[in-house]
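Visitor: structural data only, the sequence is not supplied:
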């Protein structure tokens, strides 16, 4: 029976009616899928149900229904599940949709044969759960069935971990990869607090997560536990002409040859470990100075006591996630003193250097001033900076 649809009806409905119509359409969609799987299950039962029959059935479903091979494999797998009466009844009752049937199929395939009926019953009892929690319930069941984990092996398989990255023409880096579930859970736990939106945050979720990932790289680079390479701890080397650095005229380059603009170089130099190397005109080194930290540890501790974290209004990044920014840049003669320093997270440190936001120390506390067109005449200081809380 062919359904009829009034294409002009939707615009006449209010929001409540539209959502009700969506709910009805979703139920029809789910019911139609169950009906489809039931028909394929009957076709499957008419075969010898061998491995070859399954390959043939997948090909027929793909051809007859004009679906992808992935969808055909799913439909046939679900049709085979309909040989289990409890599964069939739950699907007909609307308790098992396509996603939950897939979870059930994968879980039964991993469960010991003698336990499959019990696993099936337990999962069907939990079909009311949201899909994510339904998947977690399935994983917990498998863990409970195998408390000892897989048998020890003489050549244990390594977790599947891959990381690929390449430099783009503009100097940015593109990457992709895969990590195991345990490492993935740790990654999520690290990124989540770093990617929380800040006050008046206009970044998208991917942008916030990208900034969080960059913060993690900075935190890792500052760790005392990283291994040396070539006799040195991991570091970032930038080459700039001293005149360009002091005057902010032209940029320089990282040690791999990638260009860097002058202001980025000055920002990185704000709170870093730096050394001086004097080069002749032909770039031959003629003098190398001692390495020194621009902001000594005792002064950074005093800065933490004053600012308690990123001093930008509404930002709550912790001190270990912040840089020490020179209000008057030390390249311009600014002193490395408490009254010329302010803690800023990477996002707000970048903002100070690369936009027209400014910061100054007033009565011993940092005060940020936005560009005139944003808030004409308005200056904003950290709300709690004067309260000492």
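Guide: Cool, the structure landed. Note that the coordinates shown come from a computational prediction; the quantities given were computed from them, not determined experimentally.
Visitor: for the rest of this, base every contact and every neighbour count on C-alpha atoms.
Guide: Fine.
Visitor: strands of the stretch 201-350 of the chain, start to end?
Guide: Taking DSSP state E, counting those that start in this stretch as the criterion, the stretch 201-350 of the chain contains strands spanning 238-239, 252-254, 259-260, 273-274, 277-279, 285-288, 292-293, 322-326, 341-345.
Visitor: out of those, nearest to residue 225?
Guide: Relative to residue 225, the nearest member of those by C-alpha to C-alpha is strand 273-274, separated by 16.8 Å.
Visitor: ok, residues contacting the closest one?
Guide: Under the contact criterion C-alpha atoms under 8 Å, 6 or more residues apart in numbering, strand 273-274 has outside partners 291-294.
Visitor: out of the strands of the stretch 201-350 of the chain, flag the one nearest residue 134.
Guide: It is, among the strands of the stretch 201-350 of the chain and with distance given as C-alpha to C-alpha, strand 341-345, at 38.7 Å.
Visitor: against which helices or strands is the closest one packed?
Guide: helix 297-307, strand 322-326 (3 or more C-alpha pairs under 8 Å, 6 or more residues apart in numbering; DSSP states H and E).
Visitor: excluding sequence neighbours, find me the nearest residue to residue 165.
Guide: residue 175 (4.1 Å; C-alpha to C-alpha, 6 or more residues apart in numbering).
Visitor: list the buried residues of the helix or strand hosting that neighbour.
Guide: Remark: residue 175 resides in strand 173-178, with elements defined by DSSP states H and E. By 16 or more other C-alpha atoms under 10 Å, strand 173-178 has no buried positions at all.
Visitor: identify the residues contacting the helix or strand just after that strand?
Guide: Using DSSP H and E, the helix or strand that follows strand 173-178 in sequence is helix 181-194. Residues from elsewhere that reach helix 181-194, judged by C-alpha under 8 Å, 6+ apart: 209, 212-213, 215-216, 317.
Visitor: which of the residues you listed lies closest to residue 162?
Guide: So of the contacts of helix 181-194, ranked by how close each gets to residue 162 (C-alpha to C-alpha), first place is residue 213, at 16.9 Å.
Visitor: ok, the residue found closest to that closest one once you drop the neighbours it is linked to in the chain - how many residues close by?
Guide: The shortest distance from residue 213 to any non-neighbouring residue, by C-alpha to C-alpha, 6+ apart, is to residue 191 (6.7 Å). Burial of residue 191 is recorded as 19 neighbouring residues (other C-alpha atoms under 10 Å).
Visitor: residue 191 and residue 318, how far apart?
Guide: 14 Å (C-alpha to C-alpha, to the nearest Å).
Visitor: put this next to the previous one:
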């Protein structure tokens, strides 16, 4: 009885494992930096070639219906189970493999040689498919072939992200006459879909925090990012008065000193952005503005520990309520012992624009000791609380950053005037 000869690809897989075993067994002590770098590049190219061979096999698997052996619903479903990859990953890889093998010969050759990585190949396929199927109609096959060759050539100098950008504008390079019209149609389509897909969901977790998800058009996402980064940036305004080199060094030092992760900096900036939004900038809702009303007992307003409440039904700590009453666009409703309204916050409670400008010119930023927050990240604070007869004036006001303004109204901290215009905060024992 004769044995069935194994296919050469099966032998390739077996030899690969043997060669890899040799590589893992080899010591690295004699491998210098230059040879290490060369080996890394060669291994990356070999990995690309191996991925191309696997992609070819995946396309073949769809033809021979490898899933029929186990009753799986599709080749991708079979591969996900057999190779222990996610279904989304399996479907993506099978889809790319079929597209490359059926339509894009130049891309196949580049993948086989190892010049194009799997990630780059996927981007090229998506860009070419968008040209073939997108608005206003499919492009000429010759133009599509030119676009394929151009993107494959760009892969030598651009990673997958760079290729994605080039893929969106590839017609401007290979067919300028139709590139502008095509891009205009594509952008209009994307903008319509983005506008239709706008979403914002929020939910309370019952522990004082609200979680949310949103989807907005790309332009509005860019606008929000700029707003948040402007608030979150640790760089100071007075750096522009330094020589260029010194300013750059100081700015880099300020960035390095802020060890908060980007997601935290932007999250805190988002909170500050919401607090900066004034009622006058918002439309009326059912005849009433969007101002939030915080209700508190007189004892809380003058420094007590009783919690306050918002007109939305939410509760606030006394320190947070006093901080917001000091400067945010929020109306504090102060109640007496019989719950009668003793005081409703008036516009005179808040520093007006000329007063704030004077504070900026005098203080230059946060007046807490050791803090260098610039004026645009600060709020106007009353040295003498309004509730105790304090007046809204420049002489008895100061700038405090968002964080130190919270500390100033936190009863666990003691504020000490240093006589230099600065405040020193110390946690009470």
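Guide: Nice, thanks for sending it over. Just so it is clear, the structure is predicted and the values come from calculations on it, not from any experiment.
Visitor: after superposition, what is the TM-score?
Guide: With the length set by TM-score structural alignment, normalised by the length of structure 1, the two chains reach a TM-score of 0.77; 359 aligned residues with a C-alpha RMSD of 3.7 Å.
Visitor: ok so, going back, thought residue 168 was touching the residue nearest to residue 165 of structure 1, still the case?
Guide: No. Contact criterion C-alpha atoms under 8 Å: residue 175 of structure 1 and residue 168 do not qualify, at 10.4 Å.
Visitor: now do the shared contacts for those two.
Guide: By C-alpha under 8 Å, 6+ apart, no residue touches both residue 175 of structure 1 and residue 168.
Visitor: what is the nearest of the contacts of helix 181-194 of structure 1 to residue 30 of structure 1?
Guide: For the contacts of helix 181-194 of structure 1, the nearest to residue 30 of structure 1 is residue 209 (34.5 Å; C-alpha to C-alpha).
Visitor: and the closest one, what pairs with it in structure 2?
Guide: Using TM-score structural alignment as the criterion, residue 209 of structure 1 maps onto residue 266 of structure 2.
Visitor: from residue 184 of structure 2, how far out is the residue lying closest to its match once chain neighbours are set aside?
Guide: The spatially closest residue to residue 266 of structure 2, leaving aside those adjacent along the chain, is residue 228, at 5.7 Å (C-alpha to C-alpha, 6+ apart). Look at residue 228 of structure 2 and residue 184 of structure 2: by C-alpha to C-alpha, they are 30 Å apart.
Visitor: check the mean deviation of the longest helix along structure 1 from structure 2.
Guide: As assigned by DSSP state H, the longest helix anywhere in structure 1 is helix 15-45. With mean C-alpha distance after the TM-score superposition for structure 1, helix 15-45 of structure 1 departs from structure 2 by a mean of 4.8 Å once superposed.
Visitor: who are the packing partners of that helix?
Guide: helix 69-81, helix 85-92.
Visitor: who wins for proximity to residue 286 of structure 1 among the ones you listed?
Guide: Among the helices and strands packed on helix 15-45 of structure 1, the nearest to residue 286 of structure 1 by C-alpha to C-alpha is helix 69-81 (65.0 Å).
Visitor: got a list of contacts for that closest one?
Guide: 37-38, 40-41, 44, 54, 57-59, 61-62, 87-88, 98, 101-102, 105.
Visitor: which positions within that helix qualify as buried?
Guide: For helix 69-81 of structure 1, by 16+ other C-alpha under 10 Å, it's 72-81.
Visitor: quick one: the residues you listed as JSON lines, columns for distance to residue 335 of structure 1 too.
Guide: As requested, these are exported to JSON lines (distance: C-alpha to C-alpha, whole Å):
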{"residue": "72", "distance to residue 335 of structure 1": "70"}
{"residue": "73", "distance to residue 335 of structure 1": "69"}
{"residue": "74", "distance to residue 335 of structure 1": "67"}
{"residue": "75", "distance to residue 335 of structure 1": "70"}
{"residue": "76", "distance to residue 335 of structure 1": "73"}
{"residue": "77", "distance to residue 335 of structure 1": "71"}
{"residue": "78", "distance to residue 335 of structure 1": "71"}
{"residue": "79", "distance to residue 335 of structure 1": "74"}
{"residue": "80", "distance to residue 335 of structure 1": "75"}
{"residue": "81", "distance to residue 335 of structure 1": "73"}
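Visitor: need the max-distance pair from those.
Guide: Within the buried residues of helix 69-81 of structure 1, 72 and 81 form the most distant pair, 14.4 Å apart (C-alpha to C-alpha).
Visitor: residue contacts, residue 127 of structure 2?
Guide: Counting by C-alpha under 8 Å, 6+ apart, residue 127 of structure 2 has contacts 164, 167-168.
Visitor: list the contacts of the counterpart of residue 36 of structure 1 in structure 2.
Guide: Aligning on TM-score structural alignment places residue 36 of structure 1 opposite residue 54 in structure 2. Not one residue lies near residue 54 of structure 2 by C-alpha under 8 Å, 6+ apart.
Visitor: quick one: residue 54 of structure 2 and residue 303 of structure 2, what's the gap?
Guide: 70 Å.
Visitor: and residue 164 of structure 2, by the same measure?
Guide: For residue 164 of structure 2, the distance to residue 303 of structure 2 - C-alpha to C-alpha - is 58 Å.
Visitor: could you do residue 98 of structure 2 as well?
Guide: Distance from residue 98 of structure 2 to residue 303 of structure 2, by C-alpha to C-alpha: 70 Å.
Visitor: which one in structure 1 is aligned with residue 114 of structure 2?
Guide: Using TM-score structural alignment, residue 114 of structure 2 pairs with residue 94 in structure 1.
Visitor: the host helix or strand of residue 22 of structure 2 vs helix 33-64, what angle?
Guide: According to DSSP H and E, residue 22 of structure 2 maps onto helix 8-25. Using axes from the mean of the first three to the mean of the last three C-alpha atoms, to 10 degrees, the inter-axis angle of helix 8-25 of structure 2 relative to helix 33-64 is 150 degrees.
Visitor: helices of the stretch 251-400 of structure 2, start to end?
Guide: 262-276, 298-301, 318-327, 353-363 (DSSP state H, counting those that start in this stretch).
Visitor: so where in structure 1 does the shortest one end up aligned?
Guide: Meaning helix 298-301 of structure 2. With TM-score structural alignment as the criterion, helix 298-301 of structure 2 aligns to 242-245.
Visitor: contacting residues around that stretch?
Guide: Applying C-alpha under 8 Å, 6+ apart, the contact partners of stretch 242-245 of structure 1 are 249-251, 262, 265-266, 331.
Visitor: done for today, thanks.
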